[in-house]
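K.L.:
Take this sequence and fold it.
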Amino acid sequence: MTDYPVIPGAEPFFSAGNDTGCLVIHGYTGSPQSVRYLGEYLAEKGGFTVSVPRLPGHGTAPEDMARTTAEDWLQCVRTALAELNERCTSIFVVGLSMGGTLSLHLAATQQDIVHGVVTINTPLFINNPQFAALAFAPDAPPFLPGVGADIKNPDANEISYNGAPSATTRQLFVLIATAREMLPLITCPVLAFRSREDHVVPPSNGPYLIDHVSSADKRLITLEDSFHVATLDNDRERIARETLQFIRSRQRTEKQTYTTIAD
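P.N.:
Next up is the predicted model:
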């Protein structure tokens, strides 16, 4: 089996800090680079223990990703969560795009560990019939056009694949569908960001998420100056600042009752 080197800049990130842990997860065909600014901000400004893993098959080559499954991606973030749980008393999970979908899986299935979840342009549905048709198409090409690098800021760049392996599209759809069905199991505090203009994930995913989780404490923030990869875009500082505030205010008050806010 071929071993593919990690693209420079796409390496995972870990910073040991205090007893509040933050698991930050990148998206489909992306790499830790897309959320590294957010992870470093939480480590520096919050003093948190921050883990930014590299999902299997990501940050290397599309051919490498073609060999992976949703189960591989889930196992990766479960392992990272367990490692944080060994050293932290409260843990928050943060995810961009499919990383947010993975975060919701953890929040639904690891309720005793996840104290809060933050999602950024996270898909629970894609509304792309042509893309869905390729998931089980026998004549689908090996690789499809990439879905990354949807960024408004012309000076920002994402390390992502130009093409997505067709074999992983069905994995993505299964992951999304199961997360959507499990939303009522989520009771921890939720902060969701959605870009008003997103060319990958319909912005209506944000309100849908807020409407279907069982959390009493949930907030939706609309980003006005970023596209899909908002963690690298013009609103990246706001995302980092709001996420830091969200975590700080809930580190030791996760049993408190909160009011739902949407803007």
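
K.L.:
contacts and neighbour counts: CA atoms only from here.
P.N.:
Noted.

K.L.:
buried residues in stretch 168-184?
P.N.:
168, 169, 170, 171, 172, 173, 175, 176, 179, 180, 182, 183 (16 or more other Cα atoms under 10 Å).

K.L.:
I have a second one here; can you model it like the first so I can compare?
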Amino acid sequence: MIGCLCIHGFTGAPYEVEPLVTFLKEKTDWDFRVPTLPGHGEVLSLKGIHYQQWIHHAEEELKSLIATCDEVYVIGFSMGGMIASFLAAQYPVDKLILLSAAAYYFHPRQLASDLRVMLKDLVNGNLQKNELFLRYKIKLTETPLAAAIQFRKLVAFIKPVLPQVKIPTLIAQGDRDGIVPPKSAEYLFQTISSEKKKLTYIKGSKHHICHCKDNETLFVEVLEFLSC
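P.N.:
Next comes the predicted model:
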């Protein structure tokens, strides 16, 4: 039996990786775990949550898979990619997939471009139809500053561990991601110690790479990497 743990991002929920999970479920008979990290979900309650709780929650799900499966894969999106990297360095994980993994965050040039589009939609009365605005307006209003600080602490805690990742790793990055810049994917590719590693860019994709227009191309590549 193959087990697959899929970890969502900061202020997110399983919906962030759901299209990929659905695709993989249709193509495989793997055992999937797609947890909701503490304080996350459709309604955020991040006050008082510490980054160690996010790691521990994912860790417990991974231990459960390791106890029952012959092989275990970990897929992480954004902050979940950093947690996935940490787990891959600490536990007997067989393969690792990093999607828009947030070793660095904010791409000023792309973010400025996205904001110009939002401003244009605002002027034209179409802001409520702007997908990017709708996706982030709740996060911006419901995320405590303390939670953002915990996110930064998590990234700082995990970065030194990255050279300990030695398993086959696929790193995927959207080339129009305004949240996580390309240098994040490049840093991960250069820093992890895996002999088998691949960096791929998804053309036209913004941060939520599993929801991009060309997501099936990404999903096929993920499946092929995990199956070979």
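
K.L.:
what TM-score comes out when they're superposed?
P.N.:
For these two chains in superposition, a TM-score of 0.83 is obtained (TM-score structural alignment, normalised by the length of structure 2); 204 aligned residues with a Cα RMSD of 2.1 Å.

K.L.:
Now do the helices for the stretch 101-250 of structure 1: every range, in order, please.
P.N.:
Applying DSSP state H, counting those that start in this stretch to the stretch 101-250 of structure 1 gives helices spanning 129-133, 169-182, 205-212, 236-248.

K.L.:
Longest helix of structure 1, counting residues only.
P.N.:
The longest helix of structure 1 (DSSP state H) is helix 70-85.

K.L.:
so whatever helix or strand comes next after that helix corresponds to what in structure 2?
P.N.:
Note on helix 70-85 of structure 1: by DSSP states H and E, the next helix or strand toward the C-terminus is strand 90-96. Using TM-score structural alignment, strand 90-96 of structure 1 corresponds to residues 71-77 of structure 2.

K.L.:
in the superposed pair, what's the mean gap between the longest helix of structure 1 and structure 2?
P.N.:
Aligned to structure 2 and superposed, helix 70-85 of structure 1 gives a mean residue distance of 0.8 Å (mean Cα distance after the TM-score superposition for structure 1).

K.L.:
For that helix, buried residues please.
P.N.:
70, 73, 74, 77, 78, 80, 81, 84, 85.

K.L.:
Make TSV from those residues and add distance to residue 27 of structure 1 to it.
P.N.:
Putting the buried residues of helix 70-85 of structure 1 into TSV (distance: Cα to Cα, whole Å) gives the following:
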residue	distance to residue 27 of structure 1
70	12
73	10
74	12
77	12
78	16
80	16
81	17
84	20
85	23
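
K.L.:
Closest one of those to residue 60 of structure 1?
P.N.:
Minimum distance to residue 60 of structure 1 across the buried residues of helix 70-85 of structure 1 is 14.6 Å, recorded for residue 73 (Cα to Cα).

K.L.:
show me where the stretch 101-250 of structure 1 has strands.
P.N.:
114-120, 143-145, 163-165, 190-195, 218-223 (DSSP state E, counting those that start in this stretch).

K.L.:
Contacts only, for the counterpart of residue 47 of structure 2 in structure 1.
P.N.:
Using TM-score structural alignment, the equivalent of residue 47 of structure 2 in structure 1 is residue 66. For residue 66 of structure 1, the contacting residues are 57, 165, 166, 167, 168, by Cα atoms under 8 Å, 6 or more residues apart in numbering.
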